[in-house]
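> with the sequence up front, the predicted model follows.
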Amino acid sequence: MNYFRTALLLAGLTALFMGVGFLIGGSSGAMIALVVAGGMNLFAYWNSDKMVLSMHGAQEVDPNSAPDLYRMVAELSQRANLPMPRVYIMDNPQPNAFATGRNPQNAAVAVTTGLLRSLNRDEVAGVVAHELAHIANRDTLIMTITATIAGAISMLGNFAMFSGMGGNRDNNNGLGLIGTMAMVILAPLAAMLVQMAISRTREYAADNLGAQISGEPLALASALGKIADIAHMVPNESAEQSPATAHMFIINPLSGQRMDNLFSTHPATENRIAALHQLAASVGQRPGAAAPVGHGPWSGGGSVPRTGSARGPSGNSPWGQRRSPWG
């Protein structure tokens, strides 16, 4: 079903791409846009994950450079019956994370340094499990391709604005400056609406499955609350530069200064937390209680080891320094 939805999404965004091309250059512009969109679709399917990781400056880590984080991802992947994804860290002060890849065999999980510094071990495990749930649910293909194509459409809309403002009266689209300005507004808007449609409903499903993978829905609920609080205060510069990728993160990484409440790519964090508390209650967990034996992500079936404070000492780093619990 996700492959079918991906095909529909690509077809819809291609049509929108052609519409912008028509407004810029008439029939010939639409045909050029069709050819470009076809090539872009193929490129996006095979390379969109690499593009998104590059946009956010993600660096791949291994058991030597980040042993504890890598081991956590490996153990949670095993619990989820998933192949081991590639693991990346983004040098970014905002706590956040996303998953990408066209299928579970070619997946990657990326977390920020801010996430590793701001959350305790249980909470990081909950976030990683949430991202693995997106991989298990085959969400990453459609989310990653949408980010790539929606970004291209937004750039094309900007090009349309400059093209129309340039006073090209010889084009045969008949819409002139008004049509061009309409597309400048509608193209990014349509892309944002698509992002809303594919992301909002999927976050609840990933929260639910992620809580089952980690065995600690309350830890994930706590992580969501902390990330949401800090994300409004700490800017994510790479996300601000590439807003079409915002729907991929576990919490909206944008600052809220550009109509984010109106065009939110995520459900309300309070609603997600409430759903996780209901899930915890249904399995007999209550706030402040340890996870039942057999529900933690660590080998041996115990609960996740506690690291104490949610915030490590000033200067903690996940980049291989032993001062940090992340290796």
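In hand now; what should we look at? Residues are numbered from 1 along each chain as shown.

> rest of the way, CA atoms for contacts and neighbours
Noted.

> what comes up buried for stretch 29-47?
29-30, 33-34, 37, 40-41, 44-45, 47 (16 or more other C-alpha atoms under 10 Å).

> quick one: contacts for the closest residue to residue 151 other than its chain neighbours?
Nearest residue to residue 151, sequence neighbours excluded (C-alpha to C-alpha, 6 or more residues apart in numbering): residue 244, at 5.2 Å. Neighbouring residues of residue 244 by C-alpha atoms under 8 Å, 6 or more residues apart in numbering: 146-148, 150-151, 191-192.

> in addition, the following structure is provided for comparison:
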Amino acid sequence: MFGNWVKTSILMAGIVALFGAIGAMIGGRQGMLLALLFGGAMNLWAYWFSDKMVLKMYKARQVDETVSPYLYNMVRELAFRAQLPMPKVYIIDEAQPNAFATGRNPENAAVAATTGIIRMLSERELRGVMAHELAHVKNRDILISTISATVAGAISVLAQFGMFFGGRDEDRPHPALQILVMILAPIAAMVIQMAISRTREFGADHEGSDISGDPEALASALAKIDAHAKGIPMQTAEAHPETAQMMIMNPLSGGGLRGLFSTHPSTEERIARLHDLARR
């Protein structure tokens, strides 16, 4: 777990450095300072409002023990085991089996599951999935992923701005180098963001298994989700791919270079690690 945090910290430093570099390309030293201030403002906004925005985006409906006692009581039992405050519980009317957690901290967290995943998985498997999501809450992964996604998106916007408005002065490099950085920086930011997401998924699999006490249940759930999710599109995720990293399984149809640009580790590797954890 400590190793995951070290990797995440290094990756976060890299994505912030890219943000400053783009600002420097556009406006020299002053541009770098303005870019970092802009990034800080975006992160502050994301910290307070991103959870509400994502839940509204997916048309998630909040449930309680009277509306959905099966899911609500399962989450309550797991939250108690994890020594976490009870999060808000949401259901998303989507056929694709998937789930995610959101919120700025454990005291303001929410977990959401699609109707598809509730129908498809056994109680034991769904319990493993919800324990995984609560692990994200416990590890404060949601804040890290939100910041990385926000800064990565801002880098792309800044790069496009710089392509059209970047000028020349003594603080800026040669125009050819500027153009190269403007093209490559958004790609690099996306790769770093995906690496952060993959690192946190491994950690949540491990922590979630500790919470549920059943690594094999999560392994079985991941195998089922992977087998069915690819053939069931999720239109909201396709329209807002920046939210893909929040899900327990990549909801996007995807294409080439999948390993490099995937928001999640390979399902096979995740399952293998969970089986190894169960043996130990």
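Yep, it's here. Just so it is clear, the structure is predicted and the values come from calculations on it, not from any experiment.

> TM-score for these two?
After superposition, the two chains reach a TM-score (TM-score structural alignment, normalised by the length of structure 2) of 0.83; 276 aligned residues with a C-alpha RMSD of 3.0 Å.

> mind checking the SS state of the residue nearest to residue 151 of structure 1?
Here residue 244 of structure 1 takes the helix state, with states given by DSSP: H, G, I helix; E, B strand; the rest coil.

> alignment lookup: it to structure 2.
Aligned by TM-score structural alignment, residue 244 of structure 1 pairs with residue 242 of structure 2.

> before we move on, back to that, in a markdown table, list the contacts of residue 244 of structure 1 along with distance to residue 14 of structure 1 and neighbour count.
As requested, the contacts of residue 244 of structure 1 are exported to a markdown table (distance: C-alpha to C-alpha, whole Å; neighbours: other C-alpha atoms under 10 Å):
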| residue | distance to residue 14 of structure 1 | neighbour count |
| --- | --- | --- |
| 146 | 11 | 27 |
| 147 | 14 | 27 |
| 148 | 12 | 23 |
| 150 | 10 | 25 |
| 151 | 13 | 19 |
| 191 | 11 | 22 |
| 192 | 15 | 23 |
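
> now, among these, which is nearest to residue 16 of structure 1?
Closest approach to residue 16 of structure 1 among the contacts of residue 244 of structure 1 (C-alpha to C-alpha): residue 191, at 9.0 Å.

> all helices for the stretch 101-250 of structure 2, in order.
Along the stretch 101-250 of structure 2, the stretches classed as helices by DSSP state H, counting those that start in this stretch are 115-120, 123-138, 141-165, 175-212, 215-229, 235-239.

> which one of those lies nearest to residue 264 of structure 2?
helix 175-212 (4.7 Å).

> excluding sequence neighbours, find me the nearest residue to the aligned residue in structure 1 for residue 62 of structure 2.
The alignment partner of residue 62 of structure 2 in structure 1, by TM-score structural alignment, is residue 60. Nearest non-adjacent residue to residue 60 of structure 1, counting by C-alpha to C-alpha, 6+ apart: residue 88, 4.2 Å away.

> pretty sure the one you found sits against residue 58.
Yes. Counting by C-alpha atoms under 8 Å, residue 88 of structure 1 does reach residue 58; the two are 5.7 Å apart.

> those two: who's more crowded?
Neighbours per residue, other C-alpha atoms under 10 Å: of residue 88 of structure 1 and residue 58, the larger number sits with residue 88, 24 against 20.

> hang on, the earlier thing: list residues touching both of residue 88 and residue 58 of structure 1?
Contact criterion C-alpha under 8 Å, 6+ apart; residues bridging residue 88 of structure 1 and residue 58 by contacting each: residue 110.

> return the distance of residue 127 of structure 1 relative to residue 97 of structure 1.
For residue 127 of structure 1, the distance to residue 97 of structure 1 equals 7 Å [C-alpha to C-alpha, to the nearest Å].

> list the residues that contact both of these two?
Common contact partners of residue 127 of structure 1 and residue 97 (C-alpha under 8 Å, 6+ apart): residue 250.

> which of the two has more neighbours?
Between residue 127 of structure 1 and residue 97, counted using other C-alpha under 10 Å, the more crowded position is residue 127 (29 against 26).

> which position in structure 1 aligns with residue 24 of structure 2?
In structure 1, residue 24 of structure 2 lines up with residue 22, judged by TM-score structural alignment.

> that match and residue 175 touch, don't they?
No. Using C-alpha under 8 Å as the test, residue 22 of structure 1 is too far from residue 175 to be in contact (9.9 Å).

> higher neighbour count, these two?
The neighbour count for residue 22 of structure 1 versus residue 175, taken as other C-alpha under 10 Å, is higher for residue 22 (22 against 17).

> how near is residue 279 of structure 2 to residue 6 of structure 2?
The spacing between residue 279 of structure 2 and residue 6 of structure 2, counted by C-alpha to C-alpha, is 26 Å.

> and for residue 88 of structure 2?
30 Å.

> tell me which of these two has more neighbours.
Using other C-alpha under 10 Å as the criterion, residue 88 of structure 2 and residue 6 rank with residue 88 on top: 20 against 11.

> what residue of structure 1 matches up with the more buried one?
Under the alignment (TM-score structural alignment), residue 88 of structure 2 maps onto residue 86.

> that match reaches residue 109, doesn't it?
Yes. With contacts counted by C-alpha under 8 Å, residue 86 of structure 1 reaches residue 109, the gap being 6.3 Å.

> what's residue 160 of structure 1 in contact with, if anything?
Listed by C-alpha under 8 Å, 6+ apart, the contact set of residue 160 of structure 1 reads 20, 23-24, 180-181, 183-184.

> I'd say residue 244 of structure 2 and residue 253 touch.
No. Using C-alpha under 8 Å, residue 244 of structure 2 is not in contact with residue 253, being 10.7 Å away.

> more neighbours, the two?
The neighbour comparison of residue 244 of structure 2 against residue 253 (other C-alpha under 10 Å) goes to residue 244, with 21 against 13.

> contact partners for that one?
237, 250-252, 263.

> go on, residue 70 of structure 2?
For residue 70 of structure 2, the contact set (C-alpha under 8 Å, 6+ apart) is empty.
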